[in-house]
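*Asks:* Could you look at this predicted model? Sequence included:
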Amino acid sequence: MSRLPLRTRFGSWLLYAFAVLAALLATQWVAHLQVRSYLRDEAARAWFLARSGSTPFQWQFRQRDDLIAGTVFGASRFHVDDSGIHVDGDHTPVEIGLRLSQPLDLRQFDQLTIRTTPDKAARQIIIRETLDAPQVSAMLDVPPTAVGPIDLSALAWRDEDGRPASVPRRADMVRLRLDRSATAMLDIHSVRFAPSAGATRLPAVTEVPHVTSVESALLLRDALRRREPSALVVYAGDIPTESTHAPSPAGAGWRWLLTGLAATGMVLLRLRPPHSPSWRAGLEATALLAGPLAVILGGHLGDNLGAWTTVAIALTVAFALTLRWPAWREWISPSMAAWRGPALAMLVALVVGAWFLAQAPDAHWPTPTQFARYTAWAFVQQFLLCGLVATRLEQAGLSSRATALAVATLFALMHTPNAALMLATFVGGLIWSTAWLRDRNLAGIGLSHAVAATILFATAPTALLRSAEVSARFLL
């Protein structure tokens, strides 16, 4: 009589194990698909521009995202519209940092055109060949741009001490300094680095097998670009051809329309919630997840938070603030049993970290301030995923196992396309969400998250864990 329940339990656990494995493989497939798509589109765009004699290095300044930190350094007031950047206020010099999606090959794109009003404002270009290299600079005291572009190879380059320097071969950082001594008003319309007439050459493309991990593919691309700034890496079969066209960027109009619909849905959900508690919980969980998943999976989380990204995140935060939060008893549990799950995650991280150190004893531990900041961020993540989302998925009718698996999968997807980090967050998310559903101890899982992640970030080799970045930031 007792053998049937045992078989039933064994079959249930076996089925759950298959579901966990399938979800884990699916998250890794998503990461691989996104990186492959990014590399393919990057190569297609570079190939198309090179064949057409155009350049990927041009800025129209119609949005703040074109600028490093989204600002004009040294300007007390400025604004951006369809005609460029408009700076006013005083006569002090200003600087703008140009966002580079890839290293700038100055041997090929050596013709600089700057359109400003007034066009005779004194200008200076400041370059770092790599981010940790010393900067070099040159004055751009040339005739107005109507006469022609500036030949960067003909400029008198100086190092930081004012001594003559070699012409830079590449740039990982570009800043432009403009003097407003003649007038307080300055309009910056566009900047363009282009090749000399007839000097265009197609970029070198390297194919990697489909079994290559996303980390290895990106590390190879970075290594090649240290020698050849325009080098491209694609997966086998994705190499661009003569018929390749530039990929079409997704329109922002649809994003704003869907965001407006989402905001309307959130308001209606708070003012006129469904009578069914399960429906209400499910819709609330969906509303909490829609914004972050759209931002991260869509590759919109870059160096600067654009207007749409900021609004999408703000909507999620605002909606979360209107919901019922976990009771105070669920923030910390005095029961030792409630700390078993969090302790397991820390133990797994310790074992993995020790193994990493045995292979290469080169850990990079954070400062106390950095650890404190990350601990706060870990608590925010666990509060949203466990305290709000997992609780509502359970209220919507999912079993504890299904809820834990769903939360782990969602947690991994919020770290796409960082495949190694997705693997770690899936395992951690499964442990933490299971512990939350059983013991309701946010303090335990928040602290466990902070400690486990710190150990992995400090000890994991770059070949395995490229960085802790997600979305577009991971691909830069």
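*Replies:* Yep, it's here. Numbers count the residues shown, from 1 in each chain.
*Asks:* use CA for all of it now, contacts and neighbours both
*Replies:* Fine.
*Asks:* How much space separates P274 from E394?
*Replies:* To E394, P274 is 17 Å away according to Cα to Cα, to the nearest Å.
*Asks:* more crowded one of the two?
*Replies:* Between P274 and E394, counted using other Cα atoms under 10 Å, E394 has the larger neighbour count: 19 against 14.
*Asks:* so the more buried one, which of the three states?
*Replies:* Classification of E394 by DSSP: H, G, I helix; E, B strand; the rest coil places it in helix.
*Asks:* show me the contacts for it.
*Replies:* By Cα atoms under 8 Å, 6 or more residues apart in numbering, the contact list for E394 reads S400, T403.
*Asks:* How are the strands of the stretch 1-150 of the chain distributed by residue range?
*Replies:* For the stretch 1-150 of the chain, the strands defined by DSSP state E, counting those that start in this stretch cover 58-59, 77-81, 84-88, 94-98, 104-105, 111-117, 123-128, 136-139, 150-151.
*Asks:* now the strands for the stretch 351-476 of the chain?
*Replies:* Going by DSSP E, counting those that start in this stretch, the stretch 351-476 of the chain shows no strands.
*Asks:* Helix or strand next in line after the lengthiest strand in the chain, which one?
*Replies:* Longest strand in the chain, counting residues (DSSP state E): strand 186-194. Beyond strand 186-194 on the C-terminal side, the first helix or strand identified by DSSP states H and E is strand 205-208.
*Asks:* want to compare, so here's the second one:
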Amino acid sequence: MGSEQLAQRDEKIVAFWEIISVVASVLITSWVVVPLSGSNRLGSVVPGLLAVAFMLYSHRLHGETAREIGWRVDNFLPATCLLIGPMVLGALLLLLVGWVARKAGLGEPERVRSAWWILLWGFAWGLLQQYALQGFIHRRLRILLGRGPKAYLSVALIFALLHAPNLGLMAATFLGGLIWASVYDRVPNLLALGLSHSTMSWLLIRTLPDSLIVGLRVGYKYFT
């Protein structure tokens, strides 16, 4: 095995363990740290901050610039244009599922959160998730699997896994993960993805009954 092949193998090994580290951090937080922390929210924030610090350090080691990761505005419009079609189809699908669910007597959607939720907390949370999912995990999966459908599918599966055992959210995040991964691969813009993420989350809340999405709870909180 030549030196170049050895370097590629080592790079793949590192990428694999980087993905495992971030995914495990999220799962441990949602399944272990949250129930142990109780009402102390700081307990669940610390692991998240450590994961972000790890990802930032990894970018530095890999020589990835903020622009390469997707922190940029020059391609915001092209990325948004790619997202509009799938978002419209997704909105129509949510409306249809919500209508069928209401007819089946599964309850009404939540009416508490307003459009301001998108602009404030929803956008910030969606942006953070897209950064971790696309700007880090997706980029490491490219090293392992190359660019294209295999990486998209893996991103979607990981995203769905992180929302277990909420089956409604797992289905939604799998479909969303596929779309966002394919758009990121073509036009990497995290701002557009974050806005898309928060908008679709808001639509999910406003169209589907809580019996299907269980208050967006995942991990241990799903059962509380």
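*Replies:* Alright, I've got the coordinates. Since we're looking at a predicted model, the values are computed, not measured.
*Asks:* The longest strand of the first structure versus strand 94-98: what angle between them?
*Replies:* If you take axes from the mean of the first three to the mean of the last three Cα atoms, to 10 degrees, strand 186-194 of the first structure sits at 30 degrees to strand 94-98.
*Asks:* ok, the aligned partner of V470 of the first structure in the second structure - contacts?
*Replies:* With TM-score structural alignment as the criterion, V470 of the first structure lines up with V218 in the second structure. By Cα under 8 Å, 6+ apart, the residues touching V218 of the second structure are S30, L162, H163, A164, P165, N166.
*Asks:* Grab the nearest non-local neighbour of the equivalent of the third one over in the first structure.
*Replies:* In the first structure, the residue matched to H163 of the second structure (TM-score structural alignment) is H415. Across the structure, with Cα to Cα, 6 or more residues apart in numbering as the measure, the residue nearest H415 of the first structure apart from its sequence neighbours is V470 (5.1 Å).
*Asks:* That neighbour and L301 of the first structure: what is the separation?
*Replies:* 8 Å.
*Asks:* And for G265 of the first structure?
*Replies:* From G265 of the first structure over to L301 of the first structure (counting by Cα to Cα), the distance is 24 Å.
*Asks:* neighbours around the corresponding residue of the first structure for A124 of the second structure, how many?
*Replies:* Alignment note: A124 of the second structure maps to A376 in the first structure; criterion TM-score structural alignment. Neighbours of A376 of the first structure under the rule other Cα under 10 Å: 13.
*Asks:* ditto for V183 of the second structure
*Replies:* For V183 of the second structure, using other Cα under 10 Å, the count is 22.
*Asks:* For the equivalent of it over in the first structure, which non-adjacent residue is closest in space?
*Replies:* Matched by TM-score structural alignment, V183 of the second structure corresponds to A435 in the first structure. Once flanking residues are discounted, A435 of the first structure sits nearest to G341: 5.2 Å by Cα to Cα, 6+ apart.
*Asks:* tell me the contacts of the one you found?
*Replies:* When contacts are counted by Cα under 8 Å, 6+ apart, G341 of the first structure touches I431, W432, T434, A435, I445.
*Asks:* Tally up the residues packed near the second one, please.
*Replies:* Residues near W432 of the first structure, counting by other Cα under 10 Å, number 31.
*Asks:* wait, it sits on P342?
*Replies:* Yes: taking Cα atoms under 8 Å as the definition, W432 of the first structure is a contact partner of P342 at 6.5 Å.
*Asks:* Any chance you could list residues touching both of the two?
*Replies:* The contact sets of W432 of the first structure and P342 overlap at I445 (Cα under 8 Å, 6+ apart).
*Asks:* what ranges do the helices span in the second structure?
*Replies:* Counting by DSSP state H, the second structure has helices at residues 3-28, 34-37, 42-62, 66-69, 76-103, 116-117, 123-130, 139-145, 149-161, 167-186, 190-207, 210-213.
*Asks:* Same drill for G265 and L301 of the first structure, tell me which one is more crowded.
*Replies:* L301 (21 against 15).
*Asks:* Map the more buried one across to the second structure for me.
*Replies:* For L301 of the first structure, the aligned position in the second structure is V34, judged by TM-score structural alignment.
*Asks:* dump the residue contacts of the residue lying closest to its match once chain neighbours are set aside.
*Replies:* With sequence-adjacent residues excluded and distances taken as Cα to Cα, 6+ apart, V34 of the second structure is closest to S44, at 5.8 Å. Contact analysis of S44 of the second structure by Cα under 8 Å, 6+ apart lists T29, S30, V33, V34, S37.
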